[in-house]
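Undergrad: sequence isn't available, so here's the structure alone:
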């Protein structure tokens, strides 16, 4: 085999175009009608966060709701696995705000 034959072998081709990854359907966890409010410190070096779950909303709707909550409390937060995490112990403030919005709430844990 000559050097020219070795260099002319097809290594990569774009004939088929881009391969699109398969889109998975978003599976939203079911809600039992109650928003669970709890305080967590595990895995956060002692810093507490308020976790809210059980909304039964999509990821984008949860992000919009968490934005309102963060603005209300004046703190940061995030949405992870359909759970809204708000920095600090904001249980009282968020529970009152959610009840005004028409949600039923339950406190989980101490």
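TA: Perfect, thanks for sending it. All values derive from a computational prediction rather than experimental measurement. Residues are numbered from 1 along each chain as shown.

Undergrad: when you work out contacts or count neighbours from here on, use the C-alpha atoms and nothing else.
TA: Fine.

Undergrad: now do the strands in this structure.
TA: 34-40, 49-53, 77-80, 83-87, 104-107 (DSSP state E).

Undergrad: for residue 54, grab the count of nearby residues.
TA: 18 (other C-alpha atoms under 10 Å).

Undergrad: let me fix that, I meant to ask about residue 41.
TA: Residue 41 has 12 nearby residues by other C-alpha under 10 Å.

Undergrad: circling back to that earlier point, looking at the strands of the chain, spot the one closest to residue 4.
TA: Residue 4 sits nearest to strand 77-80 of all the strands of the chain, at 54.5 Å, using C-alpha to C-alpha.

Undergrad: then this one, side by side with the first:
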């Protein structure tokens, strides 16, 4: 008797879920505290910085890739922050709200 059979005996009403069938965005951990969306200028260029995510780093990287792909912009993930090139605060906040996150705009 392997581990799956033992688990079926312990929890007969549990349905098996295939992880590969889920959407990529649906397995991101949603937090209670808002993600902070800031606007900064570095070397004269505008950037948008997202910080305050308390979930797994891999989930935050997936979120960064999704935002960059949706907006067709460049950016990076450093020091638990997502840095997006350009001032896209309104669009990013709308994307995050559609995914179920609470977002707080910081600064101007």
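TA: Structure's in. What do you need? A quick note: this is a predicted structure, and the numbers were derived from the prediction, not measured.

Undergrad: thinking again about what came up before, TSV for the strands of structure 1, including distance to residue 3 of structure 1 and mean neighbour count?
TA: Formatted as TSV, these follow (distance: least, C-alpha to C-alpha, whole Å; neighbours: other C-alpha atoms under 10 Å):
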stretch	distance to residue 3 of structure 1	mean neighbour count
strand 34-40	65	19
strand 49-53	64	22
strand 77-80	55	16
strand 83-87	60	22
strand 104-107	74	15
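
Undergrad: and those strands as a markdown table, adding distance to residue 93 of structure 1?
TA: A markdown table is the format used below for the strands of structure 1 (distance: least, C-alpha to C-alpha, whole Å):
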| stretch | distance to residue 93 of structure 1 |
| --- | --- |
| strand 34-40 | 11 |
| strand 49-53 | 11 |
| strand 77-80 | 15 |
| strand 83-87 | 11 |
| strand 104-107 | 12 |
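
Undergrad: looking at these, which is closest to residue 5 of structure 1?
TA: It is, among those and with distance given as C-alpha to C-alpha, strand 77-80, at 53.4 Å.

Undergrad: which residue numbers in structure 1 go with the helix ranked longest in structure 2?
TA: The residue-count maximum for a helix in structure 2 (DSSP state H) belongs to helix 57-71. Here helix 57-71 of structure 2 aligns to structure 1 at residues 59-73, judged by TM-score structural alignment.

Undergrad: now the matching stretch, how far from the centre of its chain.
TA: In terms of C-alpha atoms, centre = their mean, to the nearest Å, the centre of stretch 59-73 of structure 1 is set 11 Å apart from its chain centre.

Undergrad: what about that stretch, how far off from structure 2?
TA: Superposed on structure 2, stretch 59-73 of structure 1 shows a mean distance of 1.0 Å to its aligned residues (mean C-alpha distance after the TM-score superposition for structure 1).

Undergrad: which position in structure 1 aligns with residue 91 of structure 2?
TA: Using TM-score structural alignment, residue 91 of structure 2 lines up with residue 93 in structure 1.
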